[in-house]
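# Give me a model of this one.
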Amino acid sequence: MKIPDDIETNILLRNNTPMDDFLGISPTEIHHLLYDTFSDKSPIQFRDDIDDKTLDQIPLFRIAEEFLKIIQRDKQIKLTPLGALPKKAMVELYDKRFLLDEHIESGLIKLWKEDDCISIKSARLTTELAGLVRKANGKLTLTKTGTKLLETNNRLQIFKQFFQAFTDKFLWSFNDGYPEQPIGQLAWAFSVIMLDKFGDQPQTVDFYADKYLKAFPKFITFFRHEYSTPEQQFFRCYGIRTFDRFFLWFGFVTVDKQKKYLDLDTDKFKRTD
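Below is the predicted model of the structure:
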């Protein structure tokens, strides 16, 4: 059945009309942003001028890169009986001080096991999802792709594979006790667009969380009235996943701390170059 020309025209107009709730992004662009984020038609693209200086300022990538180099140097890493990185590897990676853990730095906990530092654990798991590391028989080894990219010092391709795996495959909910629904991770690129649009001025997490919720209102239904309101829980969940463990981990923002520790209620974030 052929759709009448006037109806087809109206559909095209609607799908390509900027929407206020999506900050002027059209439904068609949102579709690409959600389901084909890195395609030519998506509003989000990798920059052409990503150089070593830029890569050096991405903390989680630096952890992943050093992790790959450890495997390259030692040929393999033998995991603990529980399938985690051994303490020796954890300490070597943490001592690079790419991402400091507040609890470790304050002395509240000591770095004994992989679960003591979620940034290192997240980086390790993401390298596997990115096809750079292979786990078999309780050991981690480099894949053929990982080996080739390291030998040719192709840092940019390692970063792209790592970043895409972190945003599309690694479950952000794995690191917290909030609902397993992809709050923050779904349409992470929309948050990047918001940061590009508003990040020149310091803003609190709530500023962005409110706009994200307006664009994706169904996420509030996954929170119930318990220890705080659904809105407060949503804002906290979005803040931890998007700002604490994505934007900061990838060097997208700097934070103006109001207290000794990161406080998502009061701290203000500003985008980096």
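
# rest of the way, CA atoms for contacts and neighbours
Fine.

# helices or strands up against the top helix by length along the chain?
Across the chain, the helix with the greatest residue count (assigned by DSSP state H) is helix 59-74. With contacts defined as 3 or more CA pairs under 8 Å, 6 or more residues apart in numbering; DSSP states H and E, the packing partners of helix 59-74 are helix 87-94, helix 118-129, strand 139-142, helix 144-151.

# roughly how far apart are Thr127 and Ser228?
In this structure, Thr127 and Ser228 are 36 Å apart, going by CA to CA, to the nearest Å.

# Which of those two has more residues huddled nearby?
Neighbours per residue (other CA atoms under 10 Å) separate Thr127 from Ser228, with Thr127 holding more: 26 against 10.

# And this one, please, so the two structures can be compared:
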Amino acid sequence: MKPSDEIHKKIQEEIDRRGGKVNSIEDLNEIARIVTDKQNRMPHPDFEGLSPSQMFYIVNDPVSEQIIGLRDDLDAHIVSELQLVKAAMIILNQIDPEKGLKLTVTGKLPRKAVSEIHSAGIFKQDYDLVLPPKVMNEDDFIPAGMVHILLKLARFVRTSKNKMLLTRTGRSAMKDPVELFSGVYRAFAHSFNKAWFDRYESEEIGNVGFDFTIYLLSRYGDKMRSCEFYAEKYFKAFPMLADLPVSYYNSNNSCLEVRAFKHGLYLFGLVDREVIKTEGYFKEYSWKRSTAFENVFVLKLWKDCPLDLLE
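I've put the predicted structure just below:
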């Protein structure tokens, strides 16, 4: 049954409950308003327990953090140990307070900055299996390129005359890991185009309803699960995305995994992974939320409710 048909049915049931009579158009509009409001607040089976009203905020207004947000009491020690925060600090520390950091002719990070991020070993990735030991520029190393973009989106840095300069908020964030993490994470979740580092045809997958993946991890991420598990629920909630053109078998699921997990939450250190299958350079993973995840996010389904209270 279509949602509109279900609402019409509920309106008729309410009219019947009132004796089958509606005295005016105003009364009918009031009945429709009450029924629609109630329907929008009820958990929807396609949304894994969320209501249409809650899903509206996740899709259309994630910046408000009405449903999913960062904790107010973020632990500075925990967030300072996250991978992208460490990488961000490497870049920020290379910016001269007065002269800035000279970029390449194409506006990329200098090789020294990229090499330092790579050699620090903070990203436990498979890149070294397919890349030369020394990374030459940020195009060779996705974490460096992502941090560069996120620092700009978070307005911690600005570019002038091909130099990266610290902003006032950037100077503040260097002294406060909570401010630094909050800025770069929100830039990733709310502003960053997650299709930037891949060649999948759809730009919508992973960008639309990204916070829904956070919600799914909060519910099911207590143990390792395949990406197919999360993709099935994601595309059930957003079936229009599953109908987008694909270039090869199962690419919708793979696209979600790359954007939300591999190039997203995993680079932050907010999910852990486990290899479940290997074929040459190709690896298939299962995923679970990390310890940091549980100390970072809060669900606001009916009140500010930490994730550990939802178990």
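
# what's the TM-score here?
Laid over one another, the chains give 0.89 as their TM-score (TM-score structural alignment, normalised by the length of the first structure), with 263 aligned residues with a CA RMSD of 2.1 Å.

# Mean per-residue distance, the longest helix of the first structure versus the second structure.
After superposition onto the second structure, the average distance of helix 59-74 of the first structure to its aligned residues comes to 2.4 Å, using mean CA distance after the TM-score superposition for the first structure.

# Go through that helix and flag the buried ones.
59-65, 67-72 (16 or more other CA atoms under 10 Å).

# repeat for stretch 145-154 of the first structure
Judged by neighbour count using 16+ other CA under 10 Å, the buried positions of stretch 145-154 of the first structure are Gly146, Thr147, Leu149, Leu150.

# tell me the contacts of the last one?
Which is Leu150 of the first structure. With contact taken as CA atoms under 8 Å, 6 or more residues apart in numbering, Leu150 of the first structure is in contact with Lys69.

# can you rerun that using 10 Å?
Taking CA atoms under 10 Å, 6 or more residues apart in numbering as the criterion, Leu150 of the first structure is in contact with Glu65, Leu68, Lys69, Gln72, Leu132, Leu142, Gln157, Ile158.

# now Lys277 of the second structure
Per CA under 10 Å, 6+ apart, neighbours of Lys277 of the second structure: Lys283, Glu284, Tyr285, Ser286.

# So it: helix, strand or coil?
In the three-state summary, Lys277 of the second structure is assigned as strand, counting by DSSP: H, G, I helix; E, B strand; the rest coil.

# ok, back up a step: distance to Phe163 of the first structure for the helices and strands packed on helix 59-74 of the first structure - can I get that in CSV?
What follows is these, written out as CSV (distance: least, CA to CA, whole Å):
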stretch, distance to Phe163 of the first structure
helix 87-94, 19
helix 118-129, 9
strand 139-142, 18
helix 144-151, 14
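
# Of these, give the one that comes closest to Ser39 of the first structure.
Between Ser39 of the first structure and those, the shortest gap by CA to CA is with helix 118-129, which sits at 20.1 Å.

# which bit of the second structure covers the helix or strand following that closest one?
With elements assigned by DSSP states H and E, the helix or strand that comes after helix 118-129 of the first structure is strand 133-136. On the second structure, the counterpart of strand 133-136 of the first structure by TM-score structural alignment is residues 157-160.

# can you pull the buried residues of the matching stretch?
Applying a neighbour-count criterion of 16+ other CA under 10 Å, one finds Val157, Arg158, Thr159 buried in stretch 157-160 of the second structure.
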